[in-house]
Every structure is written in structure tokens, then in C-alpha cells.
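Enquirer: With the sequence up front, the predicted model follows.
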Amino acid sequence: MPDSETTVQSSPADTYDVGVDNEREGDGEGVALHKHTIAVSHNGIAARQKEREEALLPRVISRERLQTTGEEIANTISHGLMAAGALVFAPNLLSHAAEHGDTVTVVGTAVFVASMFILYLGSTIYHAVPTRCTALKAWFRLVDHTVIYLLIAGTYTPFILEVLDDPWRWPFLVAEWGLAVGGILFKLCGDSHAHPQASTGFYLVMGWIGILAAKPLLAVMPIPGIIWLVAGGLSYSLGVIFYATDHVVPFGHLLWHFFVMGGT
């Protein structure tokens, strides 16, 4: 006759159950296993998301190093002041244009003021976003670099509309804004991260395209206006040096900001 005690062999389910919640089958195994599965799933998704963000961070936000907290605070304040200044002085600029010019003058001035405000606002937000917010900071970095094309084209627009006569005016306006659109599309659709020099080249070409119209500009534009135009171009161009080396020069990006502000 068999013994009164029956030998119970442990099953894989029982063994797993003990590992999950230290209970026997029928004492909450289903609930514990369900919770364990969800936790593993969530942890896996979070881990993969973290890996993607960590891979995105050095490629999108910085070439070799991230800006320090102090640098980002300085960057935010510098361009934040310019964004506020654009709003403060916009009414005066527009009223002056309306008083001393015509509709074309007002339109050109409005384009410049709008592009200036958009650039400095975008830059301020980008630098204010904490580095730990990887995806958001990467998105605003794209905005920050894209609106540079708008500022360059917006800066040239009043000069082109107000100073240049036909047949120079419209070809130059189309060329400048065509380059701006091309640069923006390159940033949005192209592999600009792999070719940062191409973006810088776009900026410089757009900034110095006015040389092609030097003769008609000199013929009709007052000397002080020429001096200011050249000084602005030089300020942007010299600032590129600090932009290109901001990953090795402490507060180099802030210096780039100062040169951009000077050019504006």
C-alpha cells in the first residue's frame, strides 16, 4: 500500500512562483506573474528609450562636450535680453519706417524685426531647456540653428527692398530667401549633423552675397549705411570662430552670442 503521505514533485511553475512572490500555486501567482511581466516590459522600454536618448545627446546637442550649467545660464540671459529688446524697440523701428518711408520700407523693417525676435526667442528657449530633457533640447537646437537663416535673410530684406533698384532688387531678394529655404530644408531633411561645415558655409554665403551687388549699393547707399552693413557682416563672420570652437573654449558660445548681437 502506498504511504499515507504523497510525494509532491515541484513543477517549473511552482519554482518560478517561489521566485516571483514566494507563494505556492493558487496563492496569488497569477497576479504576481502579471505584475512581474509588466515591470519587465516597462523597464525594457525605459532602458531602450534611455539608450536612444544617450545616443542622441552627443550627436545632436554637442560636438564634444555639453555646455555647463553656468554657460547655459549666460547663453540664455544674453539672447533673452535681445528677444526682450526686439519687442521693446519694434514699435519705434516700425513707426520710424512709416514716418520716413513708404509701404516697402515698413514691410522690410517688419520682416527684419520679426526674424530678429524669432531667432533670439528660439535661442533663449533652447539654452533654457535643461540638458536632461534630451529630446526637447535637441528639437529646440534644431529650431535655434534653423532660424539663423531667417535672421540673415531678414536682415538683408530692408536693404534689398529699399536700396537696390531693378534689375538687382528681385533677383537678389529671391536668391537670399532661396538660400534661406535651402538651408532650412538641409537642416530639417538632410544630414546636417554629419556635415556641420555645410551649415556654416550656408550662413557665410548668405551673409556675404551682398558683395555681388557692391557696385549698385555703393552708387545709391550712403557711406554710413555701407559701413554698418560691412560691420554687421564682419561681426557675424568673426563670431563663427567662437561658434566653431565653443566645444573647447569655455564660454565660447557666449562670445558667439555677443558677435551675433553685434551683427544684429
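Expert: Nice, thanks for sending it over.
Enquirer: going forward, measure contacts and count neighbours with C-alpha atoms only.
Expert: Fine.
Enquirer: Please point out which parts of stretch 194-212 sit buried.
Expert: Neighbour counts over stretch 194-212 (16 or more other Cα atoms under 10 Å) mark A198, S199, T200, F202, Y203, L204, M206, G207, G210 as buried.
Enquirer: Just those: which are in strands?
Expert: Among these, no member is found in strands (DSSP state E).
Enquirer: I'd like those laid out as CSV, including distance to D102.
Expert: Putting the buried residues of stretch 194-212 into CSV (distance: Cα to Cα, whole Å) gives the following:
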residue, distance to D102
A198, 38
S199, 35
T200, 35
F202, 32
Y203, 30
L204, 31
M206, 26
G207, 26
G210, 23
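Enquirer: which one of those sits closest to V240?
Expert: Closest approach between those and V240, by Cα to Cα: T200, at 7.9 Å.
Enquirer: So that closest one versus H36, what's the distance?
Expert: Distance, T200 to H36, using Cα to Cα, to the nearest Å: 51 Å.
Enquirer: what does T134 give?
Expert: 29 Å.
Enquirer: Let me see the ranges of the helices in this protein.
Expert: Ranges of helices in the chain, per DSSP state H, are 12-21, 29-56, 69-100, 103-128, 134-162, 169-189, 196-208, 214-220, 223-244, 252-263.
Enquirer: before we go on, here's another structure to hold up against the first:
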Amino acid sequence: MMRKVNSYQRFMNTRALANCRYQPTCYEHAANFYTHALLIVPAFVGMTLLHVLSDNSWERITAWVYGVGLCGLFVVSTVFHIITWKKSHMRSVEQCFHMCDRVVIYVFIAASYTPWLNLRELGPLAAHMRWFVWLMAAAGTIYVFIYHERYKLVELAFYLTMGFFPASVVTSMSNTDGLHELAYGGLIYCLGVFFFKSDGVIPFAHAIWHVFVALAAAVHYYAIWKYLYKTPSAESLLHSL
């Protein structure tokens, strides 16, 4: 049993104290970096595809907002993890990117809802969610810059509230196509939160969380592509060639 515990110590440090940041091992740093770095190019390709499929300027703007949120999530996460992996002596830079890594999650959540709020018919009250979701992202950003790493459970509650509250509007739409995929993606995110809070308990917990984020984002992207943007017909593709 002791030998088994020692073998885990190569891949996982002890759990961080309250209000302190967990320090990954070099193996965990590498896993944290690659699990998001490898998704940057697919995210840009996905954003470009939605632009190509857009029929009007409103769809193009929506694709841009969603795509920037998607790409930004993976780019900022990758930059932050490579800075911490390389043990940069510029602590202020590392702290800045750690805060940006937290802020971009709020932006990503708002951007993920934007296609559904922009491209589906909404009632007069539900239409306010288009800007309210960004107001919540702004509030989360302010919280990060004031209380960064001070109240971790409060920050987690912020993420979950922002993730579920706009869903009440989306699920009330008359057109329910794609809601099953939205629910599946949300469930994957929720399951991943267990690993998000398991640094120092489960080896590579944060990298596993990254995988859950990638899977959930892929499910949501598929729903947006399938139900909100038109796939060009084979005939139109042949003419374009």
C-alpha cells in the first residue's frame, strides 16, 4: 500500500490549503497544457465553419461572438498553463493570466448561450436574457478581480448559477430542437466539476476536467451547427467548386 501511495506522489502533489492555489506536478502541468492546446486549431476551424454557413450579418456576428468565446477559452487556458509549467519568475504575469483564465470562463458561458438567444425566437421577457447573460459575465469578471482565489466555493457557485440560469429561458422556447444536446452538454460540465475540485485528491484531476470541458463544448457546438446554422447542400458545394 505504501509503495502504491508513493507511486501516486510522482503525479500528484498534496491538496492545497484553503484559499491557496494547488501546485501541479510537472506531469500534471504537461497534461493541463496539452488537453487544451490541442483544441485551439479545431476551435478556430469550428468558428470559421459557422461563418461560412451564416446566411446574414446577424448570424455572422453571432458566430463571431460564440467563436471568440470558444477559442478564447482554449487559448487563454493554454497560455496560463504553459506559463505556470515553465515556472516563470514573473509572478505578476502568472497572476494576471490566472485571473484571465477565470474570467474567460464567464465569457465562454455567455458566448455559448448567445447563438440560442440570438437566433431563436424569444418572448418579450426572454429577450432581455440576451444582454443579461453578459451582465452576469461582467459581474463575474469584477468578482474575480476583487476576490480572486479568496472564496473558491463562491466562485464555483457563480459559474454554476450563470450556467443554469439562462437555461430557463432557452428551455421555454417554442422550438425545442437541440435542447437534448444542450442538456447532455450541461450534464457533462456538471460531472466535470467533480474533477475541477479534486486537485490533490485524484491524479491529473484538472486535466480530466479539461477533457470534460472539451466533450461538453463539442456537444454544444454540434447542436449549434446542426440546429441553428444551415448545412450547405451537396449541389451548392459543387457549384462553389
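Expert: Done, it's in. Just so we're clear, the structure is a prediction, and the values are computed from it rather than from any experiment.
Enquirer: So after superposing, what's the score?
Expert: Here the TM-score for the pair of chains, by TM-score structural alignment, normalised by the length of structure 2, is 0.76; 199 aligned residues with a Cα RMSD of 2.1 Å.
Enquirer: Let me have the helices of structure 1 in JSON lines, adding distance to R63 of structure 1 as columns.
Expert: Listed next are the helices of structure 1 as JSON lines, based on distance: least, Cα to Cα, whole Å:
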{"stretch": "helix 12-21", "distance to R63 of structure 1": "45"}
{"stretch": "helix 29-56", "distance to R63 of structure 1": "11"}
{"stretch": "helix 69-100", "distance to R63 of structure 1": "16"}
{"stretch": "helix 103-128", "distance to R63 of structure 1": "16"}
{"stretch": "helix 134-162", "distance to R63 of structure 1": "13"}
{"stretch": "helix 169-189", "distance to R63 of structure 1": "16"}
{"stretch": "helix 196-208", "distance to R63 of structure 1": "10"}
{"stretch": "helix 214-220", "distance to R63 of structure 1": "37"}
{"stretch": "helix 223-244", "distance to R63 of structure 1": "10"}
{"stretch": "helix 252-263", "distance to R63 of structure 1": "13"}
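Enquirer: what's next to stretch 161-171 of structure 2, contact-wise?
Expert: Contacts with stretch 161-171 of structure 2, where a contact means Cα atoms under 8 Å, 6 or more residues apart in numbering, come from Y106, I109, Y113, W116, L117, A126, M129, V133, M136, A137, L179.
Enquirer: typo on my end, it should be stretch 171-187 of structure 1
Expert: The contact list for stretch 171-187 of structure 1 (Cα under 8 Å, 6+ apart) reads 142, 145-147, 149-150, 153, 156-157, 160-161, 192, 199, 202, 206, 209.
Enquirer: one more time with 10 Å
Expert: Stretch 171-187 of structure 1 is contacted by residues 142-143, 145-154, 156-161, 164, 170, 188-190, 192-193, 196, 198-203, 205-207, 209-210, 212-213 when judged by Cα atoms under 10 Å, 6 or more residues apart in numbering.
Enquirer: What of stretch 65-82 of structure 1?
Expert: Residues outside stretch 65-82 of structure 1 that contact it (Cα under 10 Å, 6+ apart): 57-58, 61, 83, 85-86, 88, 116-117, 119-131, 246-248, 250-258, 260-261, 264.
Enquirer: Quick check on those: which are buried?
Expert: Buried among these by 16+ other Cα under 10 Å: 57, 61, 83, 86, 116-117, 119-129, 131, 246-247, 251-258, 260-261, 264.
Enquirer: quick one, which of T134 and H36 of structure 1 is more surrounded?
Expert: Using other Cα atoms under 10 Å as the criterion, T134 of structure 1 and H36 rank with T134 on top: 19 against 14.
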